[in-house]
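> Dropping the sequence and predicted coords here.
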Amino acid sequence: MPSGLAFPVIDPVAFSIGPFAIRWYALAYVAGLLGGWFYAKRLAARADLWMPSPQPKPADIDDLIVWVALGVVLGGRTGYVLFYNLKAYLAHPLEIFAVWRGGMSFHGGFLGAALAIVLFARSRGLSALTILDLASTVAPIGLFFGRIANFINGELWGRPAPDFPYAVVFPHAGPVPRHPSQLYEAFAEGLLLFLVMAVAVRAFGFRRPGLVGGIFLLGYALARIACEFFREPDEQLGFLFGGSVPLLGGGITMGMLLSVPMAVAGIVAIWLAARGATRAQATTEPA
């Protein structure tokens, strides 16, 4: 009978201050935002990466992080409600506000953050495309810490893998050893994509608005789709279709489906930026 590796029992509460419990999941958000803020400030300070695009000031980055944090939280929660569990929340609408019980969608958080960045850029007379490029460069930091937090919480586990030597028996997923898909995503969507983005910025800077952001969109979509082959689909959704096609590894999941438009948008953004079609936008953004 397959045994698998024992799940490392880690208290989801990192520490407590009086009646307030500080969870690893919350710390992951803080680490991602602070790490992204620090890296973004370093990139924003390098004039050679920006010309002829408007270069943000250090104070702009300080304010931007607040806008992005609100966009991620509100968009992530809204996306989870709409994409993953709408029926349940329609039956119990007050549960929408119980964010401490979990339930965030990356794709929703991405849309929320993108909207916040566009509004922020327009309020400061900056190029929305170049600020989106900057945010895309630092986004893998938050993705890495978020997936590590998923693993610590023992949630979003992988598909059964009884013959895989490093499969893990998750405490809430039954006795079957499963892929530690959270760690796969931390590597692919976090570390690997961070390196890809760092190389892209070094090569292109933010001089071709939309190019770096397009690389992120395409890179994340490919990484997420690949990891979805190892991740168990959400229980309330299951496989959307193709569950009987062996080539699909069990079927198409919501994560795969939502990543397809990201990949298409990324390809279009890269193509437009490579042709120089977005440069005028970056130099004439209204104040």
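That came through fine.

> from here on, contacts and neighbour counts on C-alpha atoms
Noted.

> what are the ranges of the helices in this structure?
In order along the chain, the chain carries the following helices (DSSP state H): 24-44, 58-83, 86-91, 106-124, 128-153, 181-185, 193-204, 211-228, 254-274, 279-283.

> elements contacting the first one?
Same thing as helix 24-44. On a contact count with 3 or more C-alpha pairs under 8 Å, 6 or more residues apart in numbering; DSSP states H and E, helix 24-44 meets helix 58-83, helix 128-153.

> ok and it relative to helix 128-153, angle-wise?
For helix 24-44 against helix 128-153, the angle between stretch directions is 150 degrees (axes from the mean of the first three to the mean of the last three C-alpha atoms, to 10 degrees).

> Kindly report the same for the second one.
For the pair helix 58-83 and helix 128-153, the angle between their directions (the same axes, to 10 degrees) equals 60 degrees.

> what angle do helix 58-83 and helix 254-274 make?
Counting by the same axes, to 10 degrees, helix 58-83 lies at 140 degrees to helix 254-274.

> and helix 58-83, which residues are buried?
Buried positions in helix 58-83, judged by neighbour count with 16 or more other C-alpha atoms under 10 Å: 60-61, 64-65, 67-69, 71-81, 83.

> Which strands and helices lie in contact with it?
By contact count (3+ C-alpha pairs under 8 Å, 6+ apart), the secondary structure elements abutting helix 58-83 are helix 24-44, helix 106-124.

> out of the ones you listed, nearest to residue 90?
Comparison of the helices and strands packed on helix 58-83 against residue 90 by C-alpha to C-alpha identifies helix 106-124 as nearest, at 18.0 Å.

> contacting residues around the closest one?
Taking C-alpha atoms under 8 Å, 6 or more residues apart in numbering as the criterion, the residues outside helix 106-124 that touch it are 60, 64, 67-80, 127-129, 131-132, 258-259, 285-287.

> Put this next to the previous one:
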Amino acid sequence: MPPLLALPFPAIDPVAIALGPVQIKWYALAYIVGLIGGWFYARRLIARPGLWGAVRRPGAAEIDDLIVWVALGVVLGGRIGYVLFYNLGAYLSNPAEILAIWRGGMSFHGGFLGAILALVLFARSRGLNAYAMLDLAAVVVPIGLFFGRIANFVNGELWGRPAPDFAYAIVFPNGGPVPRHPSQLYEAATEGLLLFLVMAVAVHRFGFRRPGLLGGLFVIGYAIARTACEFFREPDPQLGFLFGREVGALGGGITMGMLLCVPMLVVGVVFVVRAVTGATRPRPRLEADEPEAEARSA
């Protein structure tokens, strides 16, 4: 029998859509909705030239192609990141499991790095400003984060730390009889909804005229939000606390999620500084065309 202060976990079918033998689970649906939502929002942003200034904005067809690149980067990077950061020993003993993505195991930090690599390669292949493409992604990514964390809650995974005295604690099916923080919902609210609002205000205030500024703000915001939520989230069982140990409900130990946010915070600050100082702004067209002009005159 669950404690009096605990809420029962809602009985939600993990399969969102079933069409005969074809089943789409909530987690997969979250990725789909996140990508489609990001694609739609990105197309609206590129349709506003006033946001871009002298920075060349991508066309609608380029955004369509970019979504495919980013999707591959997120999936591959997320899986590789989980294998390297969270469960390397287990996968080394059974390498075939690395390919079993349908069994779960994705890392946001790995997906983040994979998406950055995809964005940079795409920008270089199309002659776009790589920093500006990172900014565009930063504005739309919270949409996917929100739905992804909601899917974590529906799946009853990545639950929070024990919270026996918390009025809205939940007893998760696989989390034992102890009521726990619904940390997935905390992350959906902060990394998703709150960060989306912050980035929406920032893009309308600054636009993409200072490449790297929005990307830096997003990385800083995510690092802060994720670190705060880690105090409520149960560490991965195969890792536990990397340093220190849990003390009370919030704990005092350092988790892998916290540790990975440190370089993110540093990179975000560097991006903001470079953007504010003008180091990432596109060169004037005359300077960029000078080598070509000299070649023609020769």
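Now that the structure is in, tell me what you want to look at. Predicted model only: the values in this text are computed from it and were never measured.

> who wins for proximity to residue 99 of the first structure among the helices of the first structure?
Residue 99 of the first structure lies closest, by C-alpha to C-alpha, to one member of the helices of the first structure: helix 58-83, at 7.4 Å.

> Identify the residue nearest the equivalent of residue 15 of the second structure over in the first structure in space, chain neighbours excluded?
Across the two structures, residue 15 of the second structure finds its equivalent in residue 13 of the first structure, going by TM-score structural alignment. Closest residue in space to residue 13 of the first structure, ignoring its immediate chain neighbours: residue 23 at 4.1 Å, by C-alpha to C-alpha, 6 or more residues apart in numbering.

> mind listing what the residue mapped onto that neighbour from the second structure touches?
Using TM-score structural alignment, the equivalent of residue 23 of the first structure in the second structure is residue 25. Contact criterion C-alpha under 8 Å, 6+ apart gives 14, 15, 16, 17 as the residues in contact with residue 25 of the second structure.

> In this structure the first one contacts residue 156, no?
No: Residue 14 of the second structure is not in contact with residue 156 according to C-alpha atoms under 8 Å; the separation is 9.2 Å.

> These two: who's more crowded?
residue 156 (21 against 15; other C-alpha atoms under 10 Å).

> Would you enumerate the residues in contact with the aligned residue in the first structure for that one?
Per TM-score structural alignment, the equivalent position to residue 156 of the second structure in the first structure is residue 154. Residues in contact with residue 154 of the first structure, defined by C-alpha under 8 Å, 6+ apart, are 170, 171, 172.

> Identify the residues contacting the aligned residue in the first structure for residue 211 of the second structure.
Taking TM-score structural alignment, residue 211 of the second structure has residue 209 as its aligned residue in the first structure. Taking C-alpha under 8 Å, 6+ apart, we find residue 209 of the first structure in contact with 53, 129, 130, 133, 273, 278, 279, 282.

> Residue 209 of the first structure and residue 65 of the first structure, how far apart?
With the distance defined as C-alpha to C-alpha, to the nearest Å, residue 209 of the first structure ends up 20 Å from residue 65 of the first structure.

> ok, the counterpart of residue 83 of the second structure in the first structure to residue 107 of the first structure distance?
Structural alignment places residue 83 of the second structure opposite residue 81 in the first structure (criterion: TM-score structural alignment). The span separating residue 81 of the first structure from residue 107 of the first structure equals 12 Å under the rule C-alpha to C-alpha.

> cool, and residue 221 of the first structure?
When distance is defined by C-alpha to C-alpha, residue 221 of the first structure is 10 Å away from residue 107 of the first structure.

> For those two, work out which one has more neighbours and name it.
residue 221 (24 against 20).

> Next up, the contacts around the more buried one.
For residue 221 of the first structure, the residues meeting the contact criterion (C-alpha under 8 Å, 6+ apart) are 256, 259, 260, 262, 263.

> please redo it, this time with the cut-off set to 6 Å
Applying C-alpha atoms under 6 Å, 6 or more residues apart in numbering, one finds that residue 221 of the first structure lies in contact with 259, 263.

> Same check on the one 4 residues further on?
Contacts were defined as C-alpha under 6 Å, 6+ apart; by that measure residue 225 of the first structure touches residue 256.

> per the alignment, it corresponds to what in the second structure?
For residue 225 of the first structure, the residue aligned by TM-score structural alignment is residue 227.

> coming back round to it: of the contacts of residue 25 of the second structure, which is the nearest to residue 104 of the second structure?
For the contacts of residue 25 of the second structure, the closest approach to residue 104 of the second structure (C-alpha to C-alpha) belongs to residue 14, at 12.9 Å.

> measure residue 99 of the second structure to residue 75 of the second structure for me?
11 Å.

> If you could redo that for residue 280 of the second structure, that was the one I meant.
If you measure residue 280 of the second structure against residue 75 of the second structure using C-alpha to C-alpha, the figure is 28 Å.

> what's the answer for residue 137 of the second structure, then?
In terms of C-alpha to C-alpha, residue 137 of the second structure sits 15 Å off from residue 75 of the second structure.

> what does residue 246 of the second structure give?
Separation of residue 246 of the second structure from residue 75 of the second structure (C-alpha to C-alpha) stands at 32 Å.

> got it, and residue 154 of the second structure?
Residue 154 of the second structure sits 20 Å away from residue 75 of the second structure, taking C-alpha to C-alpha as the criterion.

> ditto for residue 208 of the second structure
Taking C-alpha to C-alpha as the measure, residue 208 of the second structure falls 27 Å from residue 75 of the second structure.

> Equivalent analysis for residue 242 of the second structure, please.
Going from residue 242 of the second structure to residue 75 of the second structure by C-alpha to C-alpha gives 26 Å.

> next one: residue 292 of the second structure
When residue 292 of the second structure is compared with residue 75 of the second structure (using C-alpha to C-alpha), they lie 40 Å apart.

> Same check on residue 106 of the second structure?
8 Å.

> Just give me the match in the second structure for residue 198 of the first structure.
Taking TM-score structural alignment, residue 198 of the first structure has residue 200 as its aligned residue in the second structure.

> Around the residue nearest to that match when sequence neighbours are not counted, count how many other residues there are.
Excluding its sequence neighbours, the residue lying closest to residue 200 of the second structure (C-alpha to C-alpha, 6+ apart) is residue 139, at 6.7 Å. In terms of burial, residue 139 of the second structure registers 26 neighbours under the definition other C-alpha under 10 Å.

> Kindly report the same for residue 51 of the first structure.
Residues near residue 51 of the first structure, counting by other C-alpha under 10 Å: 14.
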